[in-house]
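A.B. asks: prediction below, plus the sequence it came from.
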Amino acid sequence: MTGSTTVAGVAALVQEALKAYDDDPAITAVLQGFARRLAEPLRVAVAGMVKAGKSTLLNAIIGEEIAPTDTGECTRIVTWYRHGQTPRITLYPTHGSPRSLPLKRVDGRLVFVLGDTQAGDVDRLDVEWPSPTLRNMTLIDTPGLASLSEDVSARSHSFLAPADTPSEADAIIYLMRHMHASDMRFLESFRDTEAGQSGTVNAIAVLSRADEMGAGRIDSLLSAGEIAERYRRDQGLRKLALGVVPVAGLLAQSARTMRQQDFAALQLLAGLNRADREKMLLSADRFLRSTIPEGLTSGTRSSLLARYGLFGIRLAVVLIPNGFDEPTPLAHELVRRSGLDSLLDLLGRQFQARAEVLKARTALVGVESLLRTSPRPGTGHLAATLERLHANAHEFRELRLLAMLRTAGVPLSPELGMEAEGLVGGWGAASHVRLGMDQGATLDELADEARRYLLRWRAVAENPLTDRSALDACRVVIRSCEGLLAEFSARGRQRQPV
């Protein structure tokens, strides 16, 4: 089965289930929700402990300061960010009808005006915003886990990892400042055990506030990168997340939303001689108390520090004299150095490239749970269809193998194990990523490499010394290689003139 036929098969299963349960309004509403999810953009939740920097990172991804980053009531509410032609905020109370909230900006930042409504009385906020990022991905900001308020923590847990139903999120970006046992426990609870044991494909870990790991030094991201690489190799985390990326979220957010007055202030600082500048930037207090350069007010200093932090200021004033002397190039370079580009690349390779399969998996989990918890006569054909989808959908077999490679393991050599992980999409679903080739590789080069891998894995499968328990893994890898060759052949035919 191809990705499109898998999704079509799951969509048909949901419609059949709707017919079977059409006399039960509650179940019908749940199934209609699954049908909508298949047609909507992928849902990606941003989660983590309190003060991990979730809303700041979300703003950086969207490129707008629309998520509240303070400690007010709104940070205790699950908030959805969807694409819309015009900005709109809708409040859904736990009891009663939804109502629109006024749109209000203060100092360039969107402010949520709840009025007399308390966070505990709000089920969710729904923000529609005309951001290109939100066309292909709905982002969900969740309250901090391990909050002092048990109610706030429980709300996040029940939303992200409910006991008896699929999560509202198809995938998750999990922020952590260090790898703690509580982080591992949450990621374990988010991993589903239903659709093909596929829990390793729906989580990415972010080492947030990465600039703080080097005390705000200009090389802080290098130190954070070494820590992230160590976490990536950790066997406990490998089975729960597809990767670990260090990101300086505050710098990423402010660089994506750089203002002309920010650049003018940074340019003034960059014009100082190096000794004075370094002395002034030794600490936040020194920076705020300094009287140089002339023209930089205390209010501007406070704003710069709040928006960029010492790390961002130090980095910017070094970049400006080295060729990044215009606002746009400077903003792009700061974003790159913040680690955000690496995160967006990983999101594209791991989530958006297999968005349809992730959504199909979520719907399949939901129908499977429904048949288990609410059985009734005459639904045997649904169970048979569900089992057939599990067995025949190659995408789910890839997910099962990926989970096995990262958890229990497969009796293959380490070299073959790593190769198999790449070929079934462990480093990204795009064809050139699976083959370990550059994005600019030609169709013929890609086909030659896929053919080489196909012959290699057929030889492994036919080798009498290959462990019998590894043969299923070989078959999945062979099928993936055959699928790549079929894709390249189809693309080649499309290029030929009629």
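C.D. replies: Thanks, I have the structure now.

A.B. asks: going forward, measure contacts and count neighbours with C-alpha atoms only.
C.D. replies: Fine.

A.B. asks: quick one, helices of the stretch 101-250 of the chain?
C.D. replies: 150-160, 181-190, 220-233, 235-238, 249-256 (DSSP state H, counting those that start in this stretch).

A.B. asks: pipe the ones you listed into CSV and attach mean neighbour count and distance to V111 per row.
C.D. replies: Listed next are the helices of the stretch 101-250 of the chain as CSV, based on neighbours: other C-alpha atoms under 10 Å; distance: least, C-alpha to C-alpha, whole Å:
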stretch, mean neighbour count, distance to V111
helix 150-160, 18, 21
helix 181-190, 16, 30
helix 220-233, 18, 31
helix 235-238, 16, 36
helix 249-256, 27, 16
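
A.B. asks: those helices: which one's closest to R495?
C.D. replies: Nearest of the helices of the stretch 101-250 of the chain to R495, taken as C-alpha to C-alpha: helix 249-256 at 38.1 Å.

A.B. asks: quick one on the thing from earlier: possible to save the helices of the stretch 101-250 of the chain as CSV with distance to L319?
C.D. replies: Shown next, in CSV, are the helices of the stretch 101-250 of the chain (distance: least, C-alpha to C-alpha, whole Å):
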stretch, distance to L319
helix 150-160, 40
helix 181-190, 36
helix 220-233, 15
helix 235-238, 35
helix 249-256, 13
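
A.B. asks: can you check which of these gets nearest to A316?
C.D. replies: That would be helix 249-256 among the helices of the stretch 101-250 of the chain, by C-alpha to C-alpha, at 9.9 Å.

A.B. asks: so who does I204 touch?
C.D. replies: The contact partners of I204, by C-alpha atoms under 8 Å, 6 or more residues apart in numbering, come to I172, I173, Y174, A241, L242, G243, V244.

A.B. asks: comparison target below:
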Amino acid sequence: MTASTTAGAAALIREALEAYGDDPAAVEALHVYARRLAEPLRIAVAGMVKAGKSTLLNAIIGEEIAPTDTGECTRIVTWYRHGHTPRITLHPTRGEPRALPLKRVDGRLVFVLDGVRADEVERLDVEWPAPALRAMTLIDTPGIASVSQDVSARSVRFLTPEDSPSEADAVIYLMRHKHASDLRFLESFRDTGAGRSGTVNAIAVLSRADEVGAGRIDSLLSAGNIAERYSRDPNLRKLALGVVPVAGLLAQSARTLRQPDFEALRVLATLDRAARERMMLSADRFRRSTEPAGLTEEARASLLARYGLFGIRLAVVLIRNGFPEPTPLAHELVRRSGLDPLLDVLDRQFQARAEALKARTALVAVENLMANRPRQGTENLAAALERLQANGHEFRELRLLAALRTTGVELAPELAAEAERLIGGQGAAAHLRLGLPPGCGPQALAEEARRCLTRWRAAAESPLTARSAGEACRVVIRSCEGMLADCANSDRQAQSA
């Protein structure tokens, strides 16, 4: 299904290039959107100041390449793309782009702006050979609701431009608590051109989740309960696909676990439980403690900066309970940080729909071009745009998903919940749509898809189903038919192999 959607968007851009061939600005913009169709999905990381955006970005990438301090670079929109050779390019607001030197301090990448002020920089482009960046381009944005109105405005302009699609296809939005400003931003992102395609382009993250329980070892459990409550909030539910709790600092440090960290944690694990609990009553007490003798104050400060009290407590408990080696410990810390569920959501909701999200951005670009620069002779282009918007099934799914989560559809509650699942509200993969466990073969998937198809055809024909729900039923039926066709193709391929 996605191949035809992408091809349709590409054909639409080619037709627009013919119609606007004498308009250099329009041609340049259309070429940009054509390239976006071939690029990885663009995912912006947004949130208020000190929400932990750069830390989470480092955790997703698996390397410490995004600055996490409060310096000039955190006030600049920074793109992280895959590249075979590390490279940093500064794009000034005026003048030509220029390469910046690559510099690392204590293992971290440091951006040297050579005297250029943040307000003189349009963006930084970082190319890095990280496997995670092959499938997505990550965009680190300055804090929203910053004390500096200029810093906040820079993020808002980038993510929610007034007269063009957002530069991002999707957003990971970090929040420490649910504030009105969080809802306002998510609402404005949904109201941009790209956002009008539905709610599948935003995921909320309850960041710094380890701080919810004051660093206790069960902090993530408490954060999980809060995230679950937030995800059921009707005001947030219509703006984001879900809320995932993540201890970003722990995730970042676990993904980049160093041997000195492990040695220091192993020394701490030699203390008995009572002594450990006394020294970890507060960060200050831990830093000033004299136990154990083999741990310097510098090592303690480094552990606190990299893991926090929650991460230190958890790592020590794990070392004492079956994780005495660095690699297994790092993997378990990542799992416990909440990063794995977030990556799973990104894969199910964003990557599985990447082509549809990118195609939607291209369609909005053409729609805006025609609205802002109307001209004669574009009737065929307008008709082609309307056909794609109306007939592209992925777009119909996104519109229905938006309706189910906002204005509602006149369906019984159990049918509405099933419709949301079948059109990909919990993930675009067939087993997620059908509510089956992963690893199901084509036959099991086809049987369940057939049962769903029969049920929804009956619902569409039932006199008890409101007439206004007819379009929703047709979208769900088409989704079931698509899954059946995919299962048949998979079965044929398996037989011919």
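C.D. replies: Received the coordinates, thanks. Remember, predicted model here, so these are calculated numbers, not experimental data.

A.B. asks: closest one of the contacts of I204 of structure 1 to L455 of structure 1?
C.D. replies: L242 (27.7 Å).

A.B. asks: what's around that closest one, how many residues?
C.D. replies: L242 of structure 1: 21 surrounding residues under other C-alpha atoms under 10 Å.

A.B. asks: how about it, what's its match in structure 2?
C.D. replies: Aligning on TM-score structural alignment places L242 of structure 1 opposite L241 in structure 2.

A.B. asks: verify the stated contact: that match with R190.
C.D. replies: No. Between L241 of structure 2 and R190 there is no contact under C-alpha atoms under 8 Å: 11.9 Å.

A.B. asks: overlap of the contact sets of those two?
C.D. replies: T199.

A.B. asks: go ahead and confirm R397 of structure 1 touches A195.
C.D. replies: No. R397 of structure 1 is beyond contact range of A195, at 9.7 Å (criterion: C-alpha under 8 Å).

A.B. asks: check the contact lists of these two and give me the overlap.
C.D. replies: In contact with both R397 of structure 1 and A195: H390, using C-alpha under 8 Å, 6+ apart.

A.B. asks: looking at this, E447 of structure 2 is in a strand?
C.D. replies: No. Looking at E447 of structure 2 with DSSP: H, G, I helix; E, B strand; the rest coil, it is helix, so not inside a strand.

A.B. asks: now it: how far from D106 of structure 2?
C.D. replies: Plainly put, E447 of structure 2 is 56 Å away from D106 of structure 2 if you go by C-alpha to C-alpha, to the nearest Å.

A.B. asks: between these two, which is the more surrounded one?
C.D. replies: Taking other C-alpha under 10 Å, E447 of structure 2 and D106 do not tie; E447 has more neighbours (13 against 6).

A.B. asks: quick one: contacts for that one?
C.D. replies: E447 of structure 2 neighbours (C-alpha under 8 Å, 6+ apart): none.

A.B. asks: next one: it relative to L401 of structure 2, how far apart?
C.D. replies: From E447 of structure 2 to L401 of structure 2 the distance is 24 Å (C-alpha to C-alpha).

A.B. asks: please apply the same query to R474 of structure 2.
C.D. replies: R474 of structure 2 is 13 Å from L401 of structure 2, by C-alpha to C-alpha.

A.B. asks: looking at those two, which is more packed in?
C.D. replies: It is L401, of R474 of structure 2 and L401, that has more neighbours when counted by other C-alpha under 10 Å, with 27 against 15.

A.B. asks: and the more buried one? What does it align with in structure 1?
C.D. replies: Match for L401 of structure 2 (TM-score structural alignment): L402.

A.B. asks: so its match sits against V424, correct?
C.D. replies: Yes. Using C-alpha under 8 Å, L402 of structure 1 makes contact with V424 at a distance of 7.0 Å.

A.B. asks: what are the ranges of the strands in structure 2?
C.D. replies: Ranges of strands in structure 2, per DSSP state E, are 41-47, 78-82, 87-92, 98-100, 103-105, 108-110, 121-128, 136-140, 170-175, 202-206, 243-245.

A.B. asks: could you dump those strands into TSV with distance to D491 of structure 2 added?
C.D. replies: Below are the strands of structure 2 laid out as TSV (distance: least, C-alpha to C-alpha, whole Å):
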stretch	distance to D491 of structure 2
strand 41-47	30
strand 78-82	35
strand 87-92	45
strand 98-100	51
strand 103-105	51
strand 108-110	48
strand 121-128	39
strand 136-140	30
strand 170-175	33
strand 202-206	34
strand 243-245	35
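
A.B. asks: and of the ones you listed, who's closest to R216 of structure 2?
C.D. replies: Using C-alpha to C-alpha, the nearest of the strands of structure 2 to R216 of structure 2 is strand 243-245, at 15.1 Å.

A.B. asks: what helices or strands is the closest one leaning on?
C.D. replies: Packing partners of strand 243-245 of structure 2 (3 or more C-alpha pairs under 8 Å, 6 or more residues apart in numbering; DSSP states H and E): strand 202-206, helix 219-232.

A.B. asks: which residues sit against the longest one?
C.D. replies: This means helix 219-232 of structure 2. Under C-alpha under 8 Å, 6+ apart, the answer for helix 219-232 of structure 2 is 178, 206, 209-213, 236-237, 242-247, 310, 336-338.

A.B. asks: mind checking which of those residues are buried?
C.D. replies: Taking 16 or more other C-alpha atoms under 10 Å as the criterion, what is buried in these is 206, 209-212, 236-237, 242-247, 310, 336-338.

A.B. asks: contact partners for L101 of structure 1?
C.D. replies: R88, I89, T90, L91, F112, V113, L114.

A.B. asks: same thing but 6 Å
C.D. replies: Neighbour list for L101 of structure 1: I89, T90 [criterion: C-alpha atoms under 6 Å, 6 or more residues apart in numbering].

A.B. asks: kindly report the same for the one 3 residues further on.
C.D. replies: For K104 of structure 1, the contacting residues are L110, V111, taking C-alpha under 6 Å, 6+ apart as the criterion.

A.B. asks: to which residue of structure 2 is it aligned?
C.D. replies: In structure 2, K104 of structure 1 lands on K103 (TM-score structural alignment).

A.B. asks: out of the helices of the stretch 101-250 of structure 1, which is closest to S302 of structure 1?
C.D. replies: Nearest to S302 of structure 1, of these and by C-alpha to C-alpha, is helix 249-256 at 14.0 Å.

A.B. asks: helices and strands around the closest one, which ones?
C.D. replies: Helices and strands touching helix 249-256 of structure 1, by 3 or more C-alpha pairs under 6 Å, 6 or more residues apart in numbering; DSSP states H and E, are helix 54-62, helix 298-319, helix 327-338.

A.B. asks: mean per-residue distance, the first one to structure 2?
C.D. replies: On the superposed models, the aligned residues of structure 2 are on average 0.2 Å from helix 54-62 of structure 1, with distances taken as mean C-alpha distance after the TM-score superposition for structure 1.
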